[in-house]
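Visitor: only geometry, no sequence info:
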């Protein structure tokens, strides 16, 4: 009997669908959003890698998340910086430069379906029910520090991962746990991703890249 139970368990485990990460390519599905007519970052979409060049400028690149991935609860990526902005206070509007930010945008599923696939990043970020986790390479207050977003109000929280400076690192974040920690409750549908870099306030320069972004 014991052997039969063990064998049945092994067969079930073998046949059960395995959870796996799905890569998010940096391709033509991404668009860019300027914040100024006079300056913009330069993004290079190279499949697995996004290159970023920012020279006293700021802008954002964004993509919608496919509906089968709306329930993603974690994310992984690698990023590197060879030229960095100085450390700034990211809780303060103006003067809040950073090497790179990754935005994960959530909406209630019913609202996400009602918006459809054509809503741009401004519409997603300004929706009253939107909640945004922003993982950042910048500031110097320490890894894991949570800051109020000076731009998103109660809709967004900044989570510091790396202090301003250069280097190459891999990250793995638990979106579900971080959402519960900073907003409370369960996350809605993960409908949007965005990347930004900001060097306009300090008139400095950034050379960075993000690669291997995946959702699970």
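Guide: Right, received. Where do you want to start? For clarity, every value in this text was computed on a predicted model and none was experimentally measured.

Visitor: hey, let's count contacts and neighbours off CA atoms from now on
Guide: Noted.

Visitor: Show the residue spans covered by the helices in this structure.
Guide: 2-15, 109-115, 121-126, 175-182 (DSSP state H).

Visitor: this is the other structure I want to compare:
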């Protein structure tokens, strides 16, 4: 009996943590960067469509405390029309098809920053942002400095410029440590963008099945 119980306990311990889905619902809010142009986001529960016509904007949602200790994420994304290859390090010339932003703050500051807007978070000196990108003229796995966030953000290239569909799984804890050196942090929000304003082109894309665990 003891051997049976020990085996059962070890078997359960080896199971991966259950993934927590993130719904594409009304909790997402759009942040414009220009009064004259913005992307169109179609939120549909399990997925979101992105249409960009020579425009750029950001859709953001805060995450409740149950997500703050996340170590990994997965999702599917698809691009039907996209922007040409660009240099993602170049401010004002870094168009990309899709980008998913994972926004972290120190655990000690997470409670105080609840309710902060995405603009407040992205300009907070204590925040750190991992930006996973489909686009650019870079190899998969390239880690680039952000032309807008400075030392507070890193771009991680998952797909170069082009169209198609793909499934992604990322190790947030490892990528954070590689980019920023580790630390006790909380994942307080996520954001999504398409960016076609510099090349004056079009994006037709979607993201679905976003899970964080």
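Guide: All right, it came through fine. Here the structure is a predicted model, which means the values were calculated and not measured.

Visitor: quick one: TM-score?
Guide: Laid over one another, the chains give 0.96 as their TM-score (TM-score structural alignment, normalised by the length of the second structure), with 212 aligned residues with a CA RMSD of 1.4 Å.

Visitor: quick revisit: between the helices of the first structure, which gets nearest to residue 197 of the first structure?
Guide: Nearest of the helices of the first structure to residue 197 of the first structure, taken as CA to CA: helix 121-126 at 15.6 Å.

Visitor: so which of the helices of the first structure comes closest to residue 74 of the first structure?
Guide: It's helix 175-182; of the helices of the first structure, that one is closest to residue 74 of the first structure (CA to CA) at 4.9 Å.

Visitor: Make CSV out of the helices of the first structure and add mean neighbour count and distance to residue 204 of the first structure.
Guide: Shown next, in CSV, are these (neighbours: other CA atoms under 10 Å; distance: least, CA to CA, whole Å):
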stretch, mean neighbour count, distance to residue 204 of the first structure
helix 2-15, 10, 53
helix 109-115, 14, 37
helix 121-126, 16, 26
helix 175-182, 16, 31
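
Visitor: would CSV of the ones you listed with distance to residue 169 of the first structure be doable?
Guide: Below are those laid out as CSV (distance: least, CA to CA, whole Å):
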stretch, distance to residue 169 of the first structure
helix 2-15, 34
helix 109-115, 33
helix 121-126, 27
helix 175-182, 18
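
Visitor: Which of those helices sits closest to residue 44 of the first structure?
Guide: helix 121-126 (18.9 Å).

Visitor: quick one: the closest one to the second structure mean distance?
Guide: Following the fit onto the second structure, the mean deviation recorded for helix 121-126 of the first structure is 0.8 Å by mean CA distance after the TM-score superposition for the first structure.

Visitor: quick revisit: residue 87 of the first structure: which of the helices of the first structure is closest?
Guide: Of the helices of the first structure, the one closest to residue 87 of the first structure (CA to CA) turns out to be helix 175-182, at 23.4 Å.

Visitor: Which stretch of the second structure is the closest one matched to in the alignment?
Guide: Per the alignment by TM-score structural alignment, helix 175-182 of the first structure matches residues 172-179 in the second structure.

Visitor: what does the matching stretch contact?
Guide: Applying CA atoms under 8 Å, 6 or more residues apart in numbering, the contact partners of stretch 172-179 of the second structure are 70, 71, 72, 73, 130, 143, 154, 182, 183.

Visitor: What of stretch 147-161 of the first structure?
Guide: Against stretch 147-161 of the first structure from outside (CA under 8 Å, 6+ apart): 90-93, 125-126, 128-139, 141-146, 182.

Visitor: Just the buried residues of the residues you listed.
Guide: Of the members of those, the ones counted as buried by neighbours, 16 or more other CA atoms under 10 Å, are 90-91, 125, 130-139, 141, 146, 182.

Visitor: And the furthest pair within those residues?
Guide: Going by CA to CA, the pair spanning these furthest: 130 and 141, at 26.2 Å.

Visitor: For the closest residue to residue 188 of the second structure other than its chain neighbours, give me its contacts.
Guide: Of all residues not flanking residue 188 of the second structure in the chain, residue 63 sits nearest, at 5.1 Å (CA to CA, 6 or more residues apart in numbering). Counting by CA under 8 Å, 6+ apart, residue 63 of the second structure touches 187, 188, 189, 190.
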